[in-house]
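Chemist: Mind looking at a prediction? Sequence and model below.
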Amino acid sequence: MKKLSIVKIGGNIIEDENALQEFLTLFSKIEGHKILVHGGGKRATHIASKLGITSKMINGRRITDAETLEVITMVYGGLVNKNIVAKLQANHINAIGLTGADINAIQSDKRPVAAIDFGFVGDVKKVNHNGINKLIKAEFTPVFCAITHDKNGQLLNTNADTIASQVAVGMSNLYETSIYYCFELNGVLQDINDKSSVIKNINTTTYKVLLAKGIIADGMIPKIDNCFDALLNGVQKVHIGNTAMLTKENDNFTTLTL
């Protein structure tokens, strides 16, 4: 079975032009088939502010009302996505920018209103792995922004980490899939105050120990839970670290396995 790498980048890389260029150069050198997933929340907040729209956040999650959805669509699907696609073309990668609505790639359900009404936020329901594979087989590199759809004409803001994991799960029917979550740290840390204290390997057993000791806590818990969900549903490996983990020379990052 051929290998497929799914790489997710967040706002800190997107907002730093030099870091973005460096990342895209590394991404371009990944051998074999690959898919890029990106967020863009910081840019969306900045543009919304310029337009006089106040961004509402609860527990670090964006409330997506109708106005905010328009900004997100413009920023994620337009400004950020097409900037990345253009830079990849300059790196000789024939990229194609997509939302989940394109080729019905990622279908979601609008999140039900519980204690908090998150608005037009989607939870992934289905990935069109055959449609995405047609692009890959045609030698295109898909670049997904953090927008999905409900197949009834409604776009939905969707967590980019979740998109990366669900696309990887969907594509695991056809490929040996690995996920690379790129962020500002070297990986999951033993000591949050020591940036070099990377835990290189975490499995389901060691994860329980790290949770009990409080080493993995707060916002890292849902991220790691998401990773193990992907592993339980067909993904081979999940990697967490900075962009240097995309190079063959670097092994200073975290790998999660079952």
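Modeler: Thanks, I have the structure now.
Chemist: can we go C-alpha only for contacts and neighbour counts from here?
Modeler: Will do.
Chemist: Residue 4 sits in which helix or strand?
Modeler: strand 3-9 (DSSP states H and E).
Chemist: Okay, buried residues for that strand please.
Modeler: Buried residues in strand 3-9, counted by 16 or more other Cα atoms under 10 Å: 4, 5, 6, 7, 8, 9.
Chemist: Check the gap between residue 125 and residue 221 for me.
Modeler: Residue 125 is 22 Å from residue 221, where distance means Cα to Cα, to the nearest Å.
Chemist: mind listing what residue 221 touches?
Modeler: Counting by Cα atoms under 8 Å, 6 or more residues apart in numbering, residue 221 touches no other residue.
Chemist: so after the host helix or strand of it, what's the next helix or strand?
Modeler: Using DSSP H and E, residue 221 sits within helix 220-232. Next in sequence after helix 220-232, counting helices and strands by DSSP H and E, comes strand 237-241.
Chemist: Give me the distance from that next one to the chain's centre.
Modeler: Taking Cα atoms, centre = their mean, to the nearest Å, one finds strand 237-241 lying 12 Å from the centre of the chain it belongs to.
Chemist: Check which helices and strands that strand is in contact with.
Modeler: Judged by 3 or more Cα pairs under 8 Å, 6 or more residues apart in numbering; DSSP states H and E, the packing partners of strand 237-241 are strand 176-182, helix 220-232, strand 254-256.
Chemist: how about the strands of the stretch 51-200 of the chain, start to end?
Modeler: Assigned strands in the stretch 51-200 of the chain, in chain order: 56-58, 61-63, 95-98, 106-110, 122-127, 141-144, 147-149, 155-157, 176-182 (criterion: DSSP state E, counting those that start in this stretch).
Chemist: Among the buried residues of strand 3-9, which one sits closest to residue 134?
Modeler: Using Cα to Cα, residue 4 is the member of those that lies nearest residue 134, at 13.8 Å.
Chemist: the inter-axis angle of the helix holding residue 221 versus strand 176-182?
Modeler: Counting by axes from the mean of the first three to the mean of the last three Cα atoms, to 10 degrees, helix 220-232 points 170 degrees away from the direction of strand 176-182.
Chemist: what is the orientation angle of helix 220-232 with strand 237-241?
Modeler: Orientation check (the same axes, to 10 degrees): helix 220-232 against strand 237-241 gives 150 degrees.
Chemist: for comparison:
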Amino acid sequence: MKQKLSIVKIGGNLIEDTARLSHMLSLFSKMGGNKILVHGGGKKATEIGNKLGVEAKVVNGRRITDAKSLDVAIMVYGGLVNKNIVAQLQAFGTNALGMSGADGNAIQAYKRPVKEVDFGLVGDVKNVNTYGIFQLLQAGFTPTFCALTHDGKGQLFNTNADTIAAELAIGLSNQFETTLYYCFEKKGVLSNVDDENSVIPTIDSKKYDSLLAEGIIADGMLPKMHNCFYALRNRVAKVCIGDDAMLREGNSNFTTLTL
């Protein structure tokens, strides 16, 4: 029987809310078994970038990363946000290890090909070093990944944190029974965006198509849902979307995705 692995990705709004982030990290620390945390930090990168005179450029909800923007992302994701999270996890008794994709050659990527838009120094994942990450987990560490990857030739890339979480879950599904949690400020996928309690408990492929057609799933939720079903189609056991309460044992008020 495979060991279980929980991979939790936390969103930018949670990272910005100091009290809620602390609560979420406390719940994460109480989760049993093997676990990995993945975080972004785009809002903080925008804030710091503005102070440094580096304006954020976004097209269709996705960030364009030039050389100066990448410098900001490295400083904020890999430094400020990552180390603050790692320090808090240590305080909660979790032996976290802050990582980018370059550390331990954990996640290699290639520059996203130019189609309608040139996203610049944005990487799409090519390979996950599952053996190396497996060894860290077996040694009792909790890898804590920021949204940076590398090409193996010295170039770092900005990479979507939702995608990193999905690729880690897929890559490690041979060794583990993997559950992927997308943790953000909402209780789950909502049938009515104006009603915080209108959580859709379960979404399968057919239901997903229906919600798309009705326009209930739209905008920023689209790439997240794409990553969810991409993970499920590639042997990830379960995918869940909800707020920090989702990580509390016994709570069932969130959205579970199935094929």
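Modeler: Received it, and whenever you're ready, just let me know what you need. Nothing here was measured: the structure is a model prediction, and the numbers come from that model.
Chemist: So after superposing, what's the score?
Modeler: TM-score for the superposed pair, counting by TM-score structural alignment, normalised by the length of the first structure: 0.98. Supporting figures: 258 aligned residues with a Cα RMSD of 0.9 Å.
Chemist: re the thing from before, find me the equivalent region of the strand holding residue 4 of the first structure in the second structure.
Modeler: Using TM-score structural alignment, strand 3-9 of the first structure corresponds to residues 4-10 of the second structure.
Chemist: what's the mean distance for that stretch versus the first structure?
Modeler: By mean Cα distance after the TM-score superposition for the first structure, the fitted stretch 4-10 of the second structure averages 0.3 Å away from its aligned residues in the first structure.
Chemist: Identify the residue of the second structure aligned to residue 82 of the first structure.
Modeler: Under TM-score structural alignment, residue 82 of the first structure pairs with residue 83 in the second structure.
Chemist: Spatially nearest residue to that match, not counting backbone neighbours?
Modeler: residue 98 (6.6 Å; Cα to Cα, 6 or more residues apart in numbering).
Chemist: looking at it, residue 162 of the second structure is touching residue 224, isn't it?
Modeler: Yes. Between residue 162 of the second structure and residue 224 there is a contact at 6.5 Å, judged by Cα atoms under 8 Å.
Chemist: The two - which one has more neighbours?
Modeler: A direct count of neighbours by other Cα atoms under 10 Å for residue 162 of the second structure and residue 224 places residue 162 higher, at 24 against 18.
Chemist: list the contacts for that one?
Modeler: Shown in contact with residue 162 of the second structure (Cα under 8 Å, 6+ apart): 9, 182, 224, 227.
Chemist: Same question for residue 257 of the second structure.
Modeler: Listed by Cα under 8 Å, 6+ apart, the contact set of residue 257 of the second structure reads 202, 203, 204, 228, 229, 238, 239, 240, 241.
Chemist: and residue 172 of the first structure, how many residues sit next to it?
Modeler: Counted with other Cα under 10 Å, residues neighbouring residue 172 of the first structure total 21.
Chemist: Narrow the contacts of residue 257 of the second structure to just the buried residues.
Modeler: Listed as buried from the contacts of residue 257 of the second structure are 203, 228, 229, 238, 239, 240, 241; burial here means 16+ other Cα under 10 Å.
Chemist: How many residues are close by the residue nearest to the fifth one when sequence neighbours are not counted?
Modeler: It stands for residue 239 of the second structure. Among residues not flanking residue 239 of the second structure along the chain, residue 180 sits closest, at 4.7 Å (Cα to Cα, 6+ apart). Residues within reach of residue 180 of the second structure, counting by other Cα under 10 Å, total 25.
Chemist: Not counting stretch 209-218 of the first structure itself, show me its contacts.
Modeler: 188, 189, 190, 191.
Chemist: Go ahead and measure how far it is from the middle of the chain.
Modeler: On Cα atoms, centre = their mean, the centre of stretch 209-218 of the first structure falls 23 Å from the chain's centre.
Chemist: For the helices and strands packed on strand 237-241 of the first structure, give me TSV that also has distance to residue 195 of the first structure.
Modeler: TSV is the format used below for those (distance: least, Cα to Cα, whole Å):
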stretch	distance to residue 195 of the first structure
strand 176-182	15
helix 220-232	15
strand 254-256	13
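Chemist: Out of those, which one sits most buried?
Modeler: Of all those, strand 176-182 has the most neighbours on average by mean count of other Cα atoms under 10 Å, namely a mean of 24.
Chemist: Which residues outside it are in contact with it?
Modeler: By Cα under 8 Å, 6+ apart, the surrounding residues in contact with strand 176-182 of the first structure are 1-10, 161, 164-165, 168-169, 171, 234-243.
Chemist: Could you look up the next helix or strand downstream of it?
Modeler: Downstream of strand 176-182 of the first structure, the first helix or strand assigned by DSSP H and E is strand 201-202.
Chemist: Just tell me the aligned range of that next one in the second structure.
Modeler: Under TM-score structural alignment, the match for strand 201-202 of the first structure in the second structure covers residues 202-203.
Chemist: Show me the contact partners of the matching stretch.
Modeler: With Cα under 8 Å, 6+ apart as the criterion, stretch 202-203 of the second structure contacts 255, 256, 257, 258.
Chemist: give me that answer again for 10 Å
Modeler: For stretch 202-203 of the second structure, the external contacting residues (Cα atoms under 10 Å, 6 or more residues apart in numbering) are 188-189, 208-211, 240, 254-259.
Chemist: Residue 94 of the second structure: which of those is nearest?
Modeler: Residue 94 of the second structure has its nearest neighbour among these in residue 240, at 22.2 Å by Cα to Cα.
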